[in-house]
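Engineer: this one's sequence-less:
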């Protein structure tokens, strides 16, 4: 019999030692391993076109128009049905994406490197809230914003990041996350402090590297007006940190949780990169005006990587203001965090919660504890409209379904016990 406790200690320590840094930006097909000119990456476990949810299909249509492969939604839908595109999960390429998680070949991405393992991860630039591609919207406004992000935002950011890296060796995301937790963020649905810290870090270098003050001013306004701007590089930090664990024989630590709007899937450190899936949860969210429960799509997005990392819903106690956006009370937020300690391997040495006497966030989801206690991970998430093109309808708290954990536990037992 394998020493599960020792294996989990190894996995936990590898996660704690990870040091994710922003080191550059690039165009997806030029920097992400394995992405070809006809590849579109998506959130969650693998899925075929025929099973894609409305917001996933809407985001796919938008990506086809963005890439110039079709010029209308109707033509884009036909293009997809003609098998012109290869679909693959972001997670298969060291990448992550919020909500639909679409990364098409011509999209700019953050490049994040773990200084401990040398591994890299990738994430797109955040569009903001409302009617955006990641929520399944694809109208002209969405496409124009994406093209502005590629033509203006990307080169300005890349120049500033390169200047910062030349002087400092990379932007320490672990440090920014740690600070943001002390400033009221939980790093999933609230990123206001982290975004402010990132802008503060980059601002002088953006100014010094810019050759176009008009473009620079637009970039600064865009970042300042988008409280979720940090979410994407934060997700990449979580992804590369968890990837640094690698395969640990006998470990029950969860290394991936992801949803594609149809299925929920997990991966376990001791079971290589095998997916264990079930139907995605239907979030019970606080709805925006004008929407009903019938409008809500099943849970979607790679952003569950934040909870897998030990923040997000696991750190709700650090962000009492989040309840204004997702519903509930500050005490509810504390209760959620306290409950997550029951299914985790330990407490994070780097991420602490002031309201809990600086106790470390619950970190390292233990597959066995989830199954034995019946407590499943809690996420604070956004919700997309179930119809393509409609965008976001609300935000709230959602529990991950237990069936995937039970399937993984059975597989673990068959292999090791």
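Structural biologist: Great, that's in hand. Nothing here was measured: the structure is a model prediction, and the numbers come from that model.

Engineer: can we go C-alpha only for contacts and neighbour counts from here?
Structural biologist: Fine.

Engineer: packing partners for the helix or strand containing residue 58?
Structural biologist: Assigned by DSSP states H and E, residue 58 falls within helix 54-67. In terms of contacts (3 or more CA pairs under 8 Å, 6 or more residues apart in numbering; DSSP states H and E), helix 54-67 is packed against helix 73-81, helix 140-148.

Engineer: Second structure follows, compare the two:
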């Protein structure tokens, strides 16, 4: 009785669990309330709950495996050491083969931007004289298509790498493995968005015949560049090294410049510096290769639940998990919520596309948006949103990466090592900031925004792990 009297006479204090709307109503009415962000484990899915419970018997093994994976991730030392043609430096690249972004996909199922980029690559390689001949060639089945990831490579958006394209070679000084990426062409009409006009192909040939030899000579002359250290500095300067690479590209140019001038004439140097100076995204492909080589070192560890790849081919979104071999767990690629250029809407947009989510898989990009509040002017939202995105990602990661700190969070280390089990338990999926390609080949980028990895990918991965010993 006394408790009931107190309840009626004292100021009401409420703890709200779950739905935000109840909390908002309480606050709007003047009540003192605390909100607890809670949701049922595994999104209330009984089968997922059973699979999670079954995994508890392996807790000790999983924790040990994840510690090994995290040690390999954190201790990776990615160094840009060389440039070479894909057919000369990537094992297994020979004949008519084209690498693309995301999980495997057949020609007839590919989206517009990927098809357009492949047709451009065929013309670039000399396999066809024009788009019509290139299309006919693709339909014969003579050209082999494979994910970049299957060859230790990554490429943004369409992700296309063909045999005679130059690629950067990044080595992990700690584990000795290597990764590759194509060159970033800049913005506008570019191959990675499906453009294949004469100007696009001319730029690709210039990159092969002029840019690559000079950059390669400079990199070899200077003994390589420590990409991990450069990324750490860029995060301190307002980049997140996915969609914002302004500082990283500038730092890269500063390191390269003294060596570039040893290996090119004045006219060639002017061309190279003009190109790099107008291309803030040039570092993106290096960032991706650095993340790839680090995550590959952590892949293939039995019992590990660390996600080691997230990638999209414009039709499907796929993930790989360290302890689940090289199997892709896929779901339909989601649309992107963001800012669209004038005249375009989400109806014009291709579903999410590209290998660049390797940056978030590593723990930068969308996971480090707190370092880059200015990115919201490109992808939408507010500076506070950027902070909250990063804070949320700590809930689904195994640990933090002490090499990278976030000034806006009092220099807290970045979240790293996406844990499949934590994604399932919390229902929180990894956040990715990304560019948006038009559905039609060649139109190019029409916006940028944020997207969540589909929960279904993680459900499938958990089911597969439950079937392993």
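Structural biologist: It's in. It should be emphasised that the depicted structure is a prediction, and the values quoted were computed from it without experimental measurement.

Engineer: And the TM-score between them?
Structural biologist: Between these two chains, after superposing, the TM-score reads 0.97 (TM-score structural alignment, normalised by the length of the first structure); 411 aligned residues with a CA RMSD of 0.9 Å.

Engineer: Residue 260 of the first structure is nearest to which of the helices and strands packed on helix 54-67 of the first structure?
Structural biologist: helix 73-81 (17.3 Å; CA to CA).

Engineer: Can you give me the buried ones in the following helix or strand past that closest one?
Structural biologist: Per DSSP H and E, the first helix or strand lying C-terminal to helix 73-81 of the first structure is strand 86-89. Using 16 or more other CA atoms under 10 Å as the test for burial, strand 86-89 of the first structure gives 87-89.

Engineer: now swap in stretch 272-291 of the first structure and tell me
Structural biologist: Residues of stretch 272-291 of the first structure classed as buried by neighbour count (16+ other CA under 10 Å): 273, 275-287.

Engineer: what do you get for stretch 268-278 of the second structure?
Structural biologist: Applying 16+ other CA under 10 Å to stretch 268-278 of the second structure flags 269, 272, 275-276 as buried.

Engineer: Now render the buried residues of strand 86-89 of the first structure as a markdown table, adding distance to residue 194 of the first structure.
Structural biologist: Conversion of these to a markdown table gives the following (distance: CA to CA, whole Å):
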| residue | distance to residue 194 of the first structure |
| --- | --- |
| 87 | 32 |
| 88 | 30 |
| 89 | 27 |
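
Engineer: residues in the first structure matched by stretch 102-119 of the second structure, start to end?
Structural biologist: Under TM-score structural alignment, stretch 102-119 of the second structure corresponds to residues 44-61 of the first structure.

Engineer: Could you say which helix or strand holds residue 123 of the first structure?
Structural biologist: Using DSSP H and E, residue 123 of the first structure sits in strand 120-124.

Engineer: after superposition, how close is that strand to the second structure?
Structural biologist: For strand 120-124 of the first structure, the mean deviation from the second structure after alignment is 0.5 Å (mean CA distance after the TM-score superposition for the first structure).

Engineer: Output the residue interval of the second structure matched by that strand.
Structural biologist: The alignment of strand 120-124 of the first structure onto the second structure (TM-score structural alignment) spans residues 178-182.

Engineer: With stretch 342-359 of the first structure instead?
Structural biologist: Counting by TM-score structural alignment, stretch 342-359 of the first structure pairs with residues 395-412 of the second structure.

Engineer: Now the matching stretch: buried residues?
Structural biologist: Using 16+ other CA under 10 Å as the burial criterion, the residues of stretch 395-412 of the second structure that qualify are 395-401, 404-407.
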